[in-house]
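In: show me the folded form of this:
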Amino acid sequence: MSRRDGAADEALVRRIYAEHGAALLAYACRLTGDRARGEEVVREVLLRARLHPEILGGLVRASLFATVREIAGGPATGSLQLLGAVETLPPEHREVLHVLYFQGRDVAEASASLGVPAGAVKERSYQALRRLREAVAG
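Out: Coordinates of the predicted model:
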């Protein structure tokens, strides 16, 4: 995966969230009966879309809702595996993922927040996501 692909994947996730985030969250909350758990489900859906954009296929909304159903109704094994993989990342990589994906900041905002150059934010994000992809696939 090239850096350009990483930027494209990040743009895809931001577009998905902008277009479908509210509906996904409402659906996830309804399925789980809990807003906090619904938010976790949506984060997992977005992370899966980021790591494996091919799962979206041609019917993006249908694929997203199917993934919400799978995560909300299935065992948390995949999430636990992913959380375990996140814990193995170096602290600076975890921080970048937290700022970018959980706080929803862009690269410039993350750079300012973390006090590192934007290039370092991009590199750490790329390396962290590459390692997570390997951990989930392996």
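In: please make it C-alpha for all contacts and neighbour counts, starting now.
Out: Will do.
In: how near is S79 to V136?
Out: Counting by C-alpha to C-alpha, to the nearest Å, the gap from S79 to V136 is 10 Å.
In: equivalent analysis for G6, please.
Out: Going from G6 to V136 by C-alpha to C-alpha gives 17 Å.
In: here is the second sequence; please produce its structure so I can put it next to the first one:
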Amino acid sequence: MTVVVNECAATRGASPAAIRMAALHAHHAPSLYRFLLRLTLGEPYLAEDLLQETMLRAWRNIEDVPHGYEPERRWLFTAARRIAIDAARARQARPTETGATDLVRLPEADDAIERLVIIHTMREALPKVSDAHRQVLIEMYYFGRSSAEAAQRLGIPEGTVRSRAHYALRALRAALGLDG
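Out: Prediction:
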């Protein structure tokens, strides 16, 4: 199928790559969107993001996109599928996002009972984490020091402090029984 793009205000004076990209989008975007919508289990915003990423990849590699309707289509669908797989893997690697905190359920700032429960719970859980993790937790969350300040006080690199803080919080959650 030969692509003929009418000269209009959008393509007048545009580069051949821009004209080709406009034609690729016009011919393939609707079917790519439907394909990505199925891959994202009906999430329209995610499918739109993946379509945009696919078109961006095509724009960046316009010289690699073969000419002709079917070869273009195969290249774009392969790129879209790979981008969708990469996005799904990235979502699995990131922690789950949480919604806004319900301020109605938060304890009052001077709630003595809540403070007592927290102190008791932490006294029970802190001995269950390693010494290295406990030191980082105490420096950062009890004394309120930054990771750089905690690193200086503990005599370890700042990256190690951040890593230990991450794993210490995970271990603390496990010790409190909040993992499941």
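In: need the TM-score from the superposition.
Out: For this chain pair, the superposition-based TM-score is 0.48 by TM-score structural alignment, normalised by the length of structure 1; 86 aligned residues with a C-alpha RMSD of 3.3 Å.
In: for the helix or strand hosting A72 of structure 1, name the packing helices and strands.
Out: Per DSSP states H and E, A72 of structure 1 falls inside helix 60-73. Using 3 or more C-alpha pairs under 8 Å, 6 or more residues apart in numbering; DSSP states H and E, the elements in contact with helix 60-73 of structure 1 are helix 3-32, helix 35-51.
In: closest to V121 of structure 1 out of those helices?
Out: Across the helices and strands packed on helix 60-73 of structure 1, V121 of structure 1 has its closest neighbour in helix 3-32 (12.0 Å, C-alpha to C-alpha).
In: and that closest one, what's buried?
Out: 6, 9-10, 12-14, 16-17, 21, 24-25, 27-29, 31-32 (16 or more other C-alpha atoms under 10 Å).
In: I figured V68 of structure 1 was touching E39, is that so?
Out: No - counting by C-alpha atoms under 8 Å, V68 of structure 1 sits too far from E39 to count as a contact (10.6 Å).
In: list residues touching both of the two?
Out: Common contact partners of V68 of structure 1 and E39 (C-alpha atoms under 8 Å, 6 or more residues apart in numbering): A28.
In: neighbour-wise, which of these two wins?
Out: For V68 of structure 1 versus E39, neighbours defined as other C-alpha atoms under 10 Å are more numerous around V68 (24 against 18).
In: so who does that one touch?
Out: By C-alpha under 8 Å, 6+ apart, the contact set of V68 of structure 1 is L24, Y27, A28, V41, V42, V45.
In: distance of the last one relative to L25 of structure 1?
Out: Relative to L25 of structure 1, V45 of structure 1 is positioned 10 Å away (C-alpha to C-alpha).
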